[in-house]
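Colleague: just the structure for this:
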Amino acid sequence: MNVQVFIEFLLYVGNVLFLLFVVVPYYWLKSLYHILNPSQPKSVKGEIVLITGTGHGIGKELALMYAANGATVVGWDINESNNEETMRHLKSLGFSLVYAYKCDVSNRKDVLEVAKKVLRDVGEVTILINNAGIMPTHSFLDHTPEEIDRIIRINVFAHFWTLEAFLPAMKKNNHGHVVCLSSMAGLLGLNNLVPYCASKYAVRGLMEGLEEEFRRIPNNRVHFTTICPFMVDTGLCKRPDIRFQYFNKVLKQSDVAKEIFKAQVTNQRLVKLPPEIGIIFTLIPFWPREALYYFRDTFTTELLSDLY
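Modeller: Have a look, this model is predicted:
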């Protein structure tokens, strides 16, 4: 071993030891301190929040929450009548700064054209919440090519097109927040959800990569939050098969919306809902494969096929 290689070896070992015994414990303690002494949530008053999928479900709940907290709400949905109804409801509650736009988020041309209308009518979007998604639930071999293509276009490509439309202004102004809905299915492969799992893994990877890129920008003030919920009562989970229903309840969309809002205003990076199941999903990669099979077979929590 020559001198240069030996020095590099010592530096490598020294940095590893410093990481394990100094850096990691320090930041664990710092994280614990912030948990015990949380910072004040930031205000969304005056922000322009664009939410996809506001015609129903979590998107509709989020629109109400942001409007109630003083934000200007821009709702996108391919279902024009449902979306208009959401905004009429908000206006009936006294929230006037709400706007509805019909948009097919899977279509890049449509996204960019509607984004120009939003800029002209409302202003620059400062909070983007990519919520729209679809979830066919049946075995991989029962999915048609057209269905798989639609899942990827809506659940994945739509994120790229909305980011293309709104992220440049956030970067230019050094101000903004992007929230994307992944899923517990973006943390663990699940039965009857193969293409959906692939799409939600992709969203998580997209957000982690973006966060790393922007982390390297000096004094960056653009934030990224990924949400990974368990089953939610939005209508997408048509046939849930849950053995211990008292402990593994289907989440209420209003509760999920509250947690998303909380995560955004406190700049959380990755949120798993509910937290107790999130902890289990975090630990699963460290289990022996046979233990994972036992867990899945004993604590059945999945979706049955929607074709039968």
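Colleague: rest of the way, CA atoms for contacts and neighbours
Modeller: OK.
Colleague: summarise which helices and strands the longest helix belonging to the chain is packed against.
Modeller: Once the chain is assigned using DSSP state H, the helix that runs over the most residues is helix 194-215. Packing partners of helix 194-215 (3 or more C-alpha pairs under 8 Å, 6 or more residues apart in numbering; DSSP states H and E): helix 145-152, strand 176-181, strand 222-229.
Colleague: out of these, nearest to residue 195?
Modeller: Of all those, the one in closest proximity to residue 195, counting by C-alpha to C-alpha, is helix 145-152 (6.3 Å).
Colleague: tell me the first helix or strand C-terminal of the one helix or strand residue 62 maps to.
Modeller: Per DSSP states H and E: residue 62 is located in helix 57-68. Remark: after helix 57-68, the chain's next helix or strand is strand 72-77, criterion DSSP H and E.
Colleague: now the angle from that following strand to helix 57-68?
Modeller: Here the directions of strand 72-77 and helix 57-68 differ by 160 degrees (axes from the mean of the first three to the mean of the last three C-alpha atoms, to 10 degrees).
Colleague: tell me the helix or strand right after strand 72-77.
Modeller: Counting by DSSP H and E, what follows strand 72-77 is helix 80-92.
Colleague: now show me the structure for the sequence below, then we'll compare the two:
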Amino acid sequence: MASVLSSILNPMLPFQMLLKLYSLCVLVVDIIWVYLNTIYAIIGSVYGFFNPPQLKSLDDETALVIGAGRGVGQSIALQLAELGVVVICVDINEKNNRNTVKLIKHKSTSAVHSYTCDITKKDNVVDLSKKIEKEVGFVSMLFYCCGIPSPRSLVTQPPQDIHVTLDLTLTSYFWLIDQYMPQMKAKNHGHIVALTSVAGLSYLKDQMPLSVAQFAVQGLAESLMEDLRVNKVNGVHVTLTHIYPFIVEENSQLRLKISSFFGSITPEKAAASILDSVRRNYPEASIPKHFLYLGHLLRILPRKATVLIRDLLDTGVDFA
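Modeller: Below is the predicted model:
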């Protein structure tokens, strides 16, 4: 009786009930919409695995390769030039950088430019970007290869100073993105490529500063992707590639715990795999490719399970 009297005395009550019912219906519809699109995305991902997107053309592209003096960075610069890309090689080691330029001129007819720069200093990055804009023009692709340690350095050298590691791996990347991303957004055209070691997926023994920095690079790449999505910039792409450092041979004899599973590849093959992912506009990739799915698996499994898997896959690396 009291509830009836209350409904009569409160004419707003039916309206409030309808409002709650409407909100519930909207929530149910949203949940169904998300569920259906999630299923569609999973199906699309499986289909894309067996039928990958076509390779995009790199004609008329200008690529800035940071860390082009050696290793994977050098191989990326060489293969970009062979694809007809104007290549801008940047490295702190002038001798190595000049050697890369000589190799490019010997193997291709693409235009190539060389700059020596210590990118750990912001003023140097700003000056470099101004000089490149004046002498070369718009940079449509940015490859940042400086934060990838060599296999031997991870084992034989002590960890770097925290500030040095963060400056080289992460802070410098921020400065470069700050210089080139606005132009890419304005033209709605460009590609940012972030390379990380496997430390971006899991901790490496006695290399905590590096692991933290690599995790941060992964967060930076994902933040860039989200920024582009929110601002509806569909012509600029970001590709995050995880490189397992002991996979890439650099004239070293390695003994691996599960050699049949890991194997090894040359910097040239690693660069080819990276460029394949970039030309297909993949948001995330890994070297070797199956490690990407392992990384996804480690993110969803319970902590104890991930520890067991990491112990199993521990490289147990030793130099012969």
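Colleague: how big is the offset of the longest helix of structure 1 relative to structure 2?
Modeller: Using mean C-alpha distance after the TM-score superposition for structure 1, helix 194-215 of structure 1 ends up 1.0 Å from its aligned counterpart in structure 2, as a mean over the superposed pairs.
Colleague: list the buried residues of that helix.
Modeller: 194-204, 206-208, 211, 214 (16 or more other C-alpha atoms under 10 Å).
Colleague: quick one: it aligns where in structure 2?
Modeller: Counting by TM-score structural alignment, helix 194-215 of structure 1 pairs with residues 208-229 of structure 2.
Colleague: just stretch 61-78 of structure 1 next, same as before
Modeller: Alignment of stretch 61-78 of structure 1 against structure 2: residues 75-92, by TM-score structural alignment.
Colleague: before we move on, back to that, of the helices and strands packed on helix 194-215 of structure 1, which is nearest residue 245 of structure 1?
Modeller: The closest of these to residue 245 of structure 1 is strand 222-229. By C-alpha to C-alpha, the value is 16.2 Å.
Colleague: after that closest one, which helix or strand is next?
Modeller: strand 240-242.
Colleague: run through who's touching that next one.
Modeller: Residues from elsewhere that reach strand 240-242 of structure 1 (C-alpha atoms under 8 Å, 6 or more residues apart in numbering): 248, 299-304.
Colleague: longest single helix anywhere in structure 2?
Modeller: Ranked by residue count under DSSP H, the longest helix found in structure 2 is helix 13-50.
Colleague: what angle sits between the next helix or strand after that one and helix 71-82?
Modeller: Later in the chain than helix 13-50 of structure 2, the nearest helix or strand by DSSP H and E is strand 62-66. Put simply, strand 62-66 of structure 2 runs at 170 degrees to helix 71-82, going by the same axes, to 10 degrees.
Colleague: strand 62-66 of structure 2 vs structure 1, average offset?
Modeller: Compared with structure 1 after fitting, strand 62-66 of structure 2 has a mean deviation of 0.4 Å; criterion: mean C-alpha distance after the TM-score superposition for structure 1.
Colleague: which residues in structure 1 does that strand match up with?
Modeller: Using TM-score structural alignment, strand 62-66 of structure 2 pairs with 48-52 in structure 1.
Colleague: residues near the counterpart of residue 191 of structure 2 in structure 1, how many?
Modeller: Residue 191 of structure 2 maps onto residue 177 in structure 1, with residues paired by TM-score structural alignment. For residue 177 of structure 1, the neighbour count with other C-alpha atoms under 10 Å is 20.
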